[in-house]
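Trainee: Structural data only, the sequence is not supplied:
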């Protein structure tokens, strides 16, 4: 959490304990009641406090350069009193704009698009699924090298990202020791774990031929 004025705080004091998105696209943040962020928002009283929430997306598997992407959500921060449990404070970040920097480049997200976005159906299971793929299906993941071409020859393959649209794999090693990511799109977006099993079977089947 980045505030517009210097705040005497340790970095961990600026990290919310909980984070969620409200029905109107606002970001809801829970902090300890004595947090410097809460003090700054309280000091602003009826004025909105400009702030930026920085989010770092880290791969849940062990690979070099584990950061998959970053996002910055900027807007105005206010206290929501009487909602959080004792000793904590709920803060509301009204979104002005959002920016994403990931494998596909850097892009802006308008508040309306941010509010309308739906959570990916695999988000709650992604870490477990990637770790399972890496540990139990490593040979099949390595077969995906055949779909990439010569640049993936003799490389190690580790699954680093999974969502309803496809699988992201990191290739590393080979003669030149290069590291790169490749995206394997599913034939159609999956809605649940059953659909994911079918999509992964189709992907591995294509790689085996």
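Mentor: Structure received. Computed from a predicted model, the values in this text were never measured in an experiment.

Trainee: CA only for contacts and neighbour counts going forward, please
Mentor: Noted.

Trainee: which residues touch the spatially most central residue of the chain?
Mentor: With distances taken as CA atoms, centre = their mean, the residue of the chain nearest its centroid is residue 57 (4.1 Å). Residue 57 sits next to 67, 68, 69, 70 when contact means CA atoms under 8 Å, 6 or more residues apart in numbering.

Trainee: and here's the other structure:
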């Protein structure tokens, strides 16, 4: 399974919704605190781009030698229509400083020096140490996950439904099978949410024989999985 550090690093570098919370700023004005871009540096610090007149930039600029504590909150929502669409949340807390000269005109990059992080997702809840976050590598499928899940949900409904036959004791006759929606995908496997009657649902995880490194290897792994379900 992906480590907590890998999952958090993947979320930070994804397109998931993110909000920077700076104590003392009005939380009702959330829009100015949405970073326009974000990436992780070689030492594990998070770099966030904002308009130069953002309250977050003003707070970091006026602090001078004082530490400005902040928390980056990330919310991961499934890119397909499924019950309970929020797949997880992650929090990275630390201290803000301005990094002038990197962003274009009217923009400013803020560095969030990593203090600690926490993730609560489909795998569970866990804290992340600075060294683990720094050394973690984002999942190689993250950039394609939304498109791949949407494709599976819209174009492979029959194959997705056939995965119910791999559930062992939970296997049901075809006439009463729950609908199957792909809800998460990573290099280790596919997570499917089976939706039963009256809105009840459960997840099942289908692991690949070995981790995949790219979309080409993923196609082969999915073909093998669907072949097994068709037997």
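Mentor: Done, it's in. These numbers were taken from a predicted model, which means no experiment stands behind them.

Trainee: before we move on, the earlier item: assumed the residue nearest to the centre of the first structure was part of a strand.
Mentor: Yes: per DSSP: H, G, I helix; E, B strand; the rest coil, residue 57 of the first structure lies within a strand segment.

Trainee: Just give me the match in the second structure for it.
Mentor: Aligning on TM-score structural alignment places residue 57 of the first structure opposite residue 76 in the second structure.

Trainee: Check residue 26 of the first structure too.
Mentor: So residue 26 of the first structure corresponds to residue 45, using TM-score structural alignment.

Trainee: Enumerate every residue touching residue 111 of the first structure.
Mentor: Per CA under 8 Å, 6+ apart, neighbours of residue 111 of the first structure: 25, 95, 96, 97, 98.

Trainee: Walking through the second structure, point out its strands one by one.
Mentor: Ranges of strands in the second structure, per DSSP state E, are 17-21, 37-40, 46-51, 68-77, 86-99, 107-121, 124-128, 179-186, 189-195, 201-207.

Trainee: Could you look over the ones you listed and pick the most buried one?
Mentor: strand 179-186 (a mean of 23; mean count of other CA atoms under 10 Å).

Trainee: Can you tell me the number of residues neighbouring the residue mapped onto residue 205 of the first structure from the second structure?
Mentor: Using TM-score structural alignment as the criterion, residue 205 of the first structure maps onto residue 227 of the second structure. Here the number of neighbours of residue 227 of the second structure (other CA atoms under 10 Å) works out to 13.

Trainee: List the residues that contact residue 227 of the second structure.
Mentor: So residue 227 of the second structure contacts nothing (CA under 8 Å, 6+ apart).

Trainee: Quick check: the gap between it and residue 155 of the second structure.
Mentor: 16 Å (CA to CA, to the nearest Å).

Trainee: ok, now residue 222 of the second structure?
Mentor: For residue 222 of the second structure, the distance to residue 155 of the second structure - CA to CA - is 14 Å.

Trainee: Look at those two and report which has more neighbours.
Mentor: residue 222 (16 against 11).

Trainee: Now the more buried one. Nearest residue, chain neighbours left out?
Mentor: residue 208 (8.0 Å; CA to CA, 6 or more residues apart in numbering).
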